[in-house]
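Novice: Task: produce atomic coordinates for the following.
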Amino acid sequence: MVVEFAGGLLARSLALVADAGHMLTDAAALALAWAAVHISSRPADAKRSFGYQRLRVLATFVNGCALLFIVAWISFEAIERLLNPVAVNAQMILWIGSIGLAVNLVVYAMLSRGDSHDMNVSAATLHVLGDLLGSAAAIIAALVILWTGWLPIDPLLSLVVCALIVKSAVSLVSRSAHILMEGSPEWLDQDELRRTLEQRIPAIRDVHHVHTWSVGPHETLLTMHALVSAEADHAVVLRETKAVLAERYGITHATIQIEVEDCVDKGCGEQPQRVARS
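Specialist: The predicted structure follows:
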């Protein structure tokens, strides 16, 4: 990062300076991701009864937002440079960009061996991928300038790197924000879940007040009401319901309210648009 920043100033290369700025936030992003992984492994306690898993999601959200700010800054600087081209030292850009590319390839390979389904790891990997692309863009820009002398290639390739990063960054922010807002998991169809329980467990007459949310990237929690027939064995219904939830949906933490008469809670017959929890 320090070498790229100093070299970018000396060579007057936006691609190198932008990549160095990206690396600065990436150092913080990787530190945040590492801390989140370690802290989230702590067991639940009296203050955090669900544990610390959501810290991974929070780290993902922060890293995704940081990426978007970086993209906006690089894009602004690139447009300024396109309007007012500046002579650059292409040879210096080539050497420094090559060193940056080698380092980023090693870090990217290390992160790629991590859990690809973990949003926190994905966010950290995306930061490094952005650096890798930035270094590659700097090398290409240097070669084009050396061969043709065409200066706009430096900011143009910076914009290309931004375009490659922004879609994934938006996706990470959107997914992590959905979990932080306690939205239902995107893979879970609540209507299908209700039908499955009503069909597979004969004693259940109706399933309502279904609320699902995620504590972290992997664990889904559920609360629901089950209206059962008067002669139903409540213990058996609970056991069978939890078995179906675990087997079919992977939900192992469920709170189920058994009802024999009509539900007295407000809005039982409706599936709310949002989850309200006290």
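
Novice: From now on I want contacts and neighbour counts done on CA atoms only, so please keep to that.
Specialist: Noted.

Novice: What count of nearby residues applies to Leu159?
Specialist: When neighbours are counted by other CA atoms under 10 Å, Leu159 registers 23.

Novice: Please point out which parts of the helix or strand encompassing it sit buried.
Specialist: Assigned by DSSP states H and E, Leu159 belongs to helix 153-180. Under the neighbour-count criterion of 16 or more other CA atoms under 10 Å, helix 153-180 has 153-159, 161-162, 165-166, 168-169, 172-173, 175-180 buried.

Novice: Can you show me the strands along the chain?
Specialist: Using DSSP state E, the strands of the chain run over 204-214, 220-228, 253-259.

Novice: And this one, please, so the two structures can be compared:
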Amino acid sequence: MARDADRPYLTIALLLLLGFMIVEVVVGILAQSLALISDAGHMLTDVGAIALALVAMRLASRPARGSYTFGLKRVEILSAQANGVTLLLLSVWFVAEAVRRLIHPPSVHGLLVTVVAVAGIGVNLLAVWAMSKANRESLNIQGSYQHVLTDLYAFIATAVAGVLVWWTGWNRFDSLAALVVAALMLRAGIGLVRDAGRVFLEAAPRGLEPDAIAQAMHALPAVTRVDDLHVWEVTSGMPALSAHVFVELDVDCHDVRRELEAMLRDRFAISHTTIQTDHAAGGEATVMPCSLDSHGTSHCG
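Specialist: You can find the predicted model right below:
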């Protein structure tokens, strides 16, 4: 499977970020740099995001059985939601700490901050390259990729702050860089929570408008009415649809159903469909259900 092939790329990124995160925490404490520590906090969410992505991919690949009729595919969405909430909580903490340090700035070792931040840019470039090779159709993998990409921008901001502190001696540049990092984390966290929330609330996937789908279904000549149309996402890249479709009395409703399934698959990339087709008689006032006999012949009424 494509997502199985993504595991080596995610593992490489995980090991790179985990190793550098430990270095950054130690140096951040020694240099009294909130920007470095906030970068490490963001990197922790990156490590967590990738680790959860790997675990979720393994769980989601298990076949459906028992009461879990879709398997554990939504574990990936749970992972994305957890990463988003963590980003939001960390961003609030870093904002509060940055404001405190703007009022009472500690002494910051600008040169040390700059050296570590530049090294962090290199490590994150390698991690971004590794994760760019993965298939980011999954919200889980895409969320992890966005974490790492945001961390790259954060290291750039930290490097600039380190140079300015080293050059001017004004330690508040470090706290200002931490605010930039917090803003990036807040933006990424809101995006992940929003997108994961759409899946949990069973909203139609982005790019799939239920009204447009209903019009396309109703455009088939034999279709007279489309009721109870639902379009949702089981997990990233797995849209699903259910509907109750009424067809003209003199057509084979099973042929219409197969035609609808083909149209939905080819035009909207929806292959998981549940469509109930019924004949409508007397101006659609009476429903005449379809059935197949043992010879495969369609009957109604």
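
Novice: Next, the TM-score between them, please.
Specialist: With the length set by TM-score structural alignment, normalised by the length of structure 1, the two chains reach a TM-score of 0.88; 264 aligned residues with a CA RMSD of 2.0 Å.

Novice: Against structure 2, what's the mean shift for the helix holding Leu159 of structure 1, could you check?
Specialist: Taking mean CA distance after the TM-score superposition for structure 1, the mean distance separating helix 153-180 of structure 1 from the aligned residues in structure 2 is 1.5 Å.

Novice: now the strands of structure 1 in JSON lines, with distance to Asp118 of structure 1 and mean neighbour count?
Specialist: Below are these laid out as JSON lines (distance: least, CA to CA, whole Å; neighbours: other CA atoms under 10 Å):
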{"stretch": "strand 204-214", "distance to Asp118 of structure 1": "13", "mean neighbour count": "20"}
{"stretch": "strand 220-228", "distance to Asp118 of structure 1": "14", "mean neighbour count": "19"}
{"stretch": "strand 253-259", "distance to Asp118 of structure 1": "20", "mean neighbour count": "17"}
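
Novice: Including distance to Leu111 of structure 1, could those strands go into a markdown table?
Specialist: Shown next, in a markdown table, are the strands of structure 1 (distance: least, CA to CA, whole Å):
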| stretch | distance to Leu111 of structure 1 |
| --- | --- |
| strand 204-214 | 24 |
| strand 220-228 | 26 |
| strand 253-259 | 31 |
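
Novice: Relative to Val128 of structure 1, which of these is closest?
Specialist: strand 204-214 (27.0 Å; CA to CA).

Novice: helices or strands up against the closest one?
Specialist: Where contact means 3 or more CA pairs under 8 Å, 6 or more residues apart in numbering; DSSP states H and E, strand 204-214 of structure 1 is packed against helix 190-200, strand 220-228.

Novice: let's go with 10 Å and repeat that
Specialist: Applying 3 or more CA pairs under 10 Å, 6 or more residues apart in numbering; DSSP states H and E, we find strand 204-214 of structure 1 packed against helix 153-180, helix 190-200, strand 220-228, strand 253-259.

Novice: can you map out the helices along structure 2?
Specialist: Along structure 2, counting by DSSP state H, helices occupy 2-31, 34-60, 75-103, 110-132, 139-168, 172-200, 210-218, 253-268.

Novice: The fourth one vs structure 1 - mean distance after superposition?
Specialist: This means helix 110-132 of structure 2. Looks like 1.9 Å for helix 110-132 of structure 2 (mean CA distance after the TM-score superposition for structure 1).

Novice: start and end residues in structure 1 for that helix, please.
Specialist: The alignment of helix 110-132 of structure 2 onto structure 1 (TM-score structural alignment) spans residues 90-112.

Novice: residue contacts, the residue located most distally from the centre of structure 1?
Specialist: The C-alpha centroid of structure 1 is most remote from Glu231, which lies 47.0 Å away (CA atoms, centre = their mean). Glu231 of structure 1 sits next to 203, 260 when contact means CA atoms under 10 Å, 6 or more residues apart in numbering.

Novice: cool, and Ser298 of structure 2?
Specialist: Counted by CA under 10 Å, 6+ apart, Ser298 of structure 2 has contacts 251-255, 290-292.

Novice: Columns distance to Gly19 of structure 2 and neighbour count on top of those, output as TSV?
Specialist: Below are these laid out as TSV (distance: CA to CA, whole Å; neighbours: other CA atoms under 10 Å):
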residue	distance to Gly19 of structure 2	neighbour count
Val251	66	13
Asp252	63	20
Cys253	61	27
His254	58	20
Asp255	59	12
Cys290	63	18
Ser291	62	17
Leu292	63	12
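
Novice: Quick one: map Ala183 of structure 2 onto structure 1.
Specialist: So Ala183 of structure 2 corresponds to Ala163, using TM-score structural alignment.

Novice: just checking, its match touches Leu133?
Specialist: No. With contact defined as CA atoms under 10 Å, Ala163 of structure 1 does not reach Leu133; the gap is 11.0 Å.

Novice: Mutual contacts of those two, please.
Specialist: Leu157.

Novice: What residues does the residue nearest to the spatial centre of structure 2 make contact with?
Specialist: Centroid-nearest residue in structure 2: Leu139, 2.3 Å away (criterion: CA atoms, centre = their mean). Neighbour list for Leu139 of structure 2: 53, 76-77, 79-81, 145, 192, 195-196, 199, 235-237 [criterion: CA under 10 Å, 6+ apart].
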